[in-house]
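[1] I'd like to go over a predicted model; first the sequence, then the structure.
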Amino acid sequence: MIDRPRPIVGPEYLVAGRYRLQSKLGGGGMGAVWLAHDRLLDRDVAIKQVLSTAGLPEAEASRIREQIMHEGRVAAKLSHDHAIAVYDVVLETGEPWLVMEHLPSRSVARALGMVETLPVIEVAQIGAQVADALAAAHSVGIVHRDIKPGNILVADRGPGVGMAKLSDFGISRGAGDLSDEPDGVITGTPAYLPPEVARGARPTEASDVFSLGATLYTAIEGQPPFGLDEDSDVLVERAAMAQIIPPTRTGVLTNALLHMLEPAPQRRPTMAEARDEILTAAFGPGTSPYILGVPVRTEDGTIPPWAARNSASGLRSPHSAPLPRPQPRQQPGRPAATPQQQRALGQRAQGNAPSNAPLAIAVGLLIGLIIVIAILVAVM
């Protein structure tokens, strides 16, 4: 068999006779990601090029091709407002390419590079939205396996500015799939690994819950729950021992995040439960219609400066409104105030004492009588 030279991939290269490459967006878990134009549907897309299999034994090359084709089939099962859509999987010169929604955006990781930490109220929105997407993924048997700040994108321009979406199902697996990895191989990013995965167990839906909790923790605290270390082995060891640094800045989300970060997977909430706990803690019960499916925003309804380009920061999104806030809870054992008591409390708060109207009237009449007597005396 004669090896034919592989084409040079670059700007203007046409993939599968349809997708014209424009510029490289960055690297992904499996290879380079390009901005391309779909000539058939006249829209921009992101297209992921698998690392070349040139020079690999055919069995290994075939395994890699099957892996990326599997990735496309798995990810295409998911359609959600807060997940990057997968449109197509194509073969070009024997190599698979994954065609995805293009979202002009910056990642939460890049935002943290700009501002170091994000406000709790904004992280709560991101967390609830991504948890909602992952709950949908789990319902069709998809486990993401690599949730981290770099894989959460927030649109930074256009009509969807401020919209958060989970990306890169590059190492996803159907929950029922047989693992094609050797026993003990750790898959994922060390700083966000659940303890059971750090110890070599296979990732599950509960593992995604932990990794999302670790990601939200990082966005608020400015460092991952296991701290920072250039040696990934040190982080894996800390993860395996569940050596979580107690949070100090997480505020109303503290209990929800610590529940997601439970060392034992069976003690963690499901992803749907985690979403609801985040929503209730930050915004109150029944607030999902105001948070899910809409852009991330500040308390007063504007797009956060870190989430938008300079021309859009501070602008109110067409879908935005001031955020709902939890109502104060009634203290146990104390009955609610009656309307009359509430009015009395309002008078006291304004400095209004109970009225002494009868005394004031009597004093006024006495003064008037004195004036009349004085006038009569003067006339006489």
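    Structure's in. What do you need?
[2] Could you use CA atoms for every contact and neighbour count after this?
    OK.
[3] Which helix or strand contains Pro34?
    Wrong residue type there; residue 34 is Trp, not Pro. When elements are assigned from DSSP states H and E, Trp34 belongs to strand 32-38.
[4] What strand or helix carries the most centrally placed residue in the chain?
    Central residue of the chain (CA atoms, centre = their mean): Ile126, 2.4 Å from the mean position. Using DSSP H and E, Ile126 sits within helix 120-139.
[5] Show me what that helix is packed up against.
    Contacting helix 120-139 under the criterion 3 or more CA pairs under 8 Å, 6 or more residues apart in numbering; DSSP states H and E are the following elements: strand 164-166, helix 205-221, helix 271-283, helix 288-291.
[6] so which of the ones you listed comes closest to Pro182?
    Nearest to Pro182, of all the helices and strands packed on helix 120-139, is helix 205-221, at 18.7 Å by CA to CA.
[7] Could you check how far the following helix or strand past the closest one is from the centre of its chain?
    Per DSSP H and E, the first helix or strand lying C-terminal to helix 205-221 is helix 232-240. Here helix 232-240 is found 25 Å from its chain centre; the criterion is CA atoms, centre = their mean, to the nearest Å.
[8] counting contacts, what elements does helix 232-240 pack onto?
    helix 195-198.
[9] circling back: hmm, who's touching the strand holding Trp34?
    18-27, 43-51, 102 (CA atoms under 8 Å, 6 or more residues apart in numbering).
[10] cutoff 7 Å now
    Around strand 32-38, the neighbours that count as contacts under CA atoms under 7 Å, 6 or more residues apart in numbering are 18-27, 43-49.
[11] Next up, a structure to set beside the first:
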Amino acid sequence: MGEIFAGRYELIDPIGRGGAGAVWRAWDHRRRRYVAAKVLLQSDAHTLLRFVREQALRIDHPHVLAPASWAADDDKVLFTMDLVAGGSLAHVIGDYGALPPRFVCTLLDQLLSGLAAVHAEGVVHRDIKPANILMEATGTGRPHLRLSDFGIAMRKGEPRLTETAYVVGTPGYLAPEQLLGSEPDFTADLFAVGLVGLYLLQGAKPDSQALVEQFFTHGTPDAPEGVPAPLWDVLAALLQPDPRSRFQTATGARRALAEAVELLPPPGPDGDPVEVFDQLGPVPPDFTPRSLQEAAYETPPTAPSSAPSAPAQPSGAPTPVTAPLGVFGPSETGSFHLPPPLAAAAPTPRPQQPQQTTPTAPHPYRQPTPPDAPAVPRTTALAPPPAKVTAGILLAAVLCFAVGIWALTQV
């Protein structure tokens, strides 16, 4: 059985690891479905602040994979996202190498669509690369990507968590102005989109530094081998070294991409379709969520042997109750039957209470109090606070502590 986190998320198996946390496949006992859970591994002030920023991001878009919920348990925190099974664009390139231009255009259009939604919230992603672009396992159908990993994303105008001279991002996908330490901007994300497009068309990571030098020295170079000229015009406008010469918005780049697709030659009849495989596979064979191992209801205690038997149901068999399990698909359901109601045991009149003329049957789930038992005064126990309240208090305390340490480091 997996570890249950915060009484809700049952961790199953690790499916990824980053610099600040590990990503697990988990079972959400409340929503009764599988999710991806990112568990924070470090606890320094900067990491905690980045975690708080990332889990606070809420963007509802079909091509954005943003956090959906969070939880805290003792000294650990996590947030959850949809479980995406098709791996990343790096997996697709590893399987096929260079991809067909029209397939690449579909991917770039979806990426720009999701990025437009991110920028509309004032957020700069700052780490767009193939490994952070996840794929749904669609087989040979239309591909569906999700922009993920907002660990170093920030809103424009927010204070930076690193010194100005410190460059944050992945080498090889940084815009020239990022290397110079300028403030993060939307156009830096668009530069990375251009590099991703070139990577998909060529099947290999482009040399961004050599490419920038070509732009500076000779202006816009000719289209590289394997890149159609109409599509290269769009990529070249994304890869301009001067951010003022690039597309200023993801929506503008998307419009230009739509026009370029109209100029591409039709796909050949012999082209093999690109298949996006399921990279996660099934859950471990020995795993079953604990909530599904338990009975859907607790069997009531058996009535005393002296109780009369329950009357037969007049309508025949008891009414079946169907409980949807929803583990591996909506078609899986379980059926059980509710037992007939228990008959109350015949009461025994108490001799010390002759004034009671009409005996009352005891509650079927409560044991009767012996006649000679002394009266026990009832006490009221304070219920423990709900898990959400405890988790919220803990995360608030951690955040205050992290902000305090960060503030001291700035003095």
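    Looks like it came in fine. None of the values given here were measured: they were computed from a predicted structure.
[12] rewinding a little: could you check which residue of structure 2 pairs with the residue nearest to the centre of structure 1?
    Matched to structure 2 by TM-score structural alignment, Ile126 of structure 1 sits across from Leu107.
[13] Its match: what's it in contact with?
    Leu145.
[14] Recalculate using a threshold of 10 Å.
    Contact analysis of Leu107 of structure 2 by CA atoms under 10 Å, 6 or more residues apart in numbering lists 89, 101, 113, 133, 135, 142-146, 197, 200.
[15] mind listing which of the contacts of strand 32-38 of structure 1 are in helices?
    Using DSSP state H, no member of those sits in helices.
[16] Spatially, what comes nearest to the aligned partner of Leu11 of structure 2 in structure 1 if we skip its sequence neighbours?
    Aligned against structure 1 by TM-score structural alignment, Leu11 of structure 2 finds its counterpart in Leu21. Of all residues not flanking Leu21 of structure 1 in the chain, Ala36 sits nearest, at 4.2 Å (CA to CA, 6 or more residues apart in numbering).
[17] ok so, going back, now the contacts of Leu107 of structure 2 as TSV including distance to Phe79 of structure 2?
    TSV is the format used below for these (distance: CA to CA, whole Å):
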residue	distance to Phe79 of structure 2
Leu89	23
Pro101	36
Ser113	24
Ile133	19
Met135	20
Arg142	29
Pro143	26
His144	23
Leu145	21
Arg146	17
Gly197	30
Leu200	30
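[18] quick revisit: chain center to the helix holding Ile126 of structure 1, what's the gap?
    The answer for helix 120-139 of structure 1 is 5 Å, by CA atoms, centre = their mean.
[19] Using the aligned residues only, give the average distance of that helix to structure 2.
    Helix 120-139 of structure 1, aligned to structure 2 and superposed, deviates on average by 0.6 Å (mean CA distance after the TM-score superposition for structure 1).
[20] just the angle between that helix and helix 271-283, please?
    Between helix 120-139 of structure 1 and helix 271-283, the angle comes out at 160 degrees (axes from the mean of the first three to the mean of the last three CA atoms, to 10 degrees).
[21] residues of helix 120-139 of structure 1 that come out buried?
    120-138 (16 or more other CA atoms under 10 Å).
[22] Surely Arg238 of structure 1 and Pro224 touch.
    No: the criterion here is CA atoms under 10 Å, and Arg238 of structure 1 misses it with Pro224 at 11.3 Å.
[23] okay, and the common contacts of the two?
    With CA under 10 Å, 6+ apart, Arg238 of structure 1 and Pro224 have common neighbours 190-191, 244.
[24] closest to Leu345 of structure 1 among those?
    For those, the nearest to Leu345 of structure 1 is Ile244 (46.0 Å; CA to CA).
[25] How about the contacts made by that closest one?
    214, 224-227, 238, 258, 261-263.
[26] top helix in structure 1 by residue count?
    Structure 1, longest helix under DSSP H: helix 357-379.
[27] List the buried residues of stretch 162-176 of structure 1.
    Within stretch 162-176 of structure 1, the residues that qualify as buried are 162-175, counting by 16+ other CA under 10 Å.
[28] now those residues as TSV including distance to Glu273 of structure 1?
    Shown next, in TSV, are those (distance: CA to CA, whole Å):
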residue	distance to Glu273 of structure 1
Gly162	24
Met163	22
Ala164	20
Lys165	19
Leu166	18
Ser167	22
Asp168	23
Phe169	22
Gly170	25
Ile171	24
Ser172	22
Arg173	22
Gly174	21
Ala175	19
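[29] which one in structure 1 is aligned with His91 of structure 2?
    Aligned partner of His91 of structure 2 by TM-score structural alignment: Arg110.
[30] burial of its match, as a residue count?
    16 (other CA atoms under 10 Å).
[31] Report the contact partners of it.
    116, 149-150, 153, 306-307.
[32] and it, how far is that from Asp156 of structure 1?
    12 Å (CA to CA, to the nearest Å).
[33] Common neighbours of the two, please.
    Contacts common to Arg110 of structure 1 and Asp156, judged by CA under 10 Å, 6+ apart, are 306-307.
[34] Looking at Arg238 and Pro224 of structure 1, which is more packed in?
    Pro224 (23 against 20).
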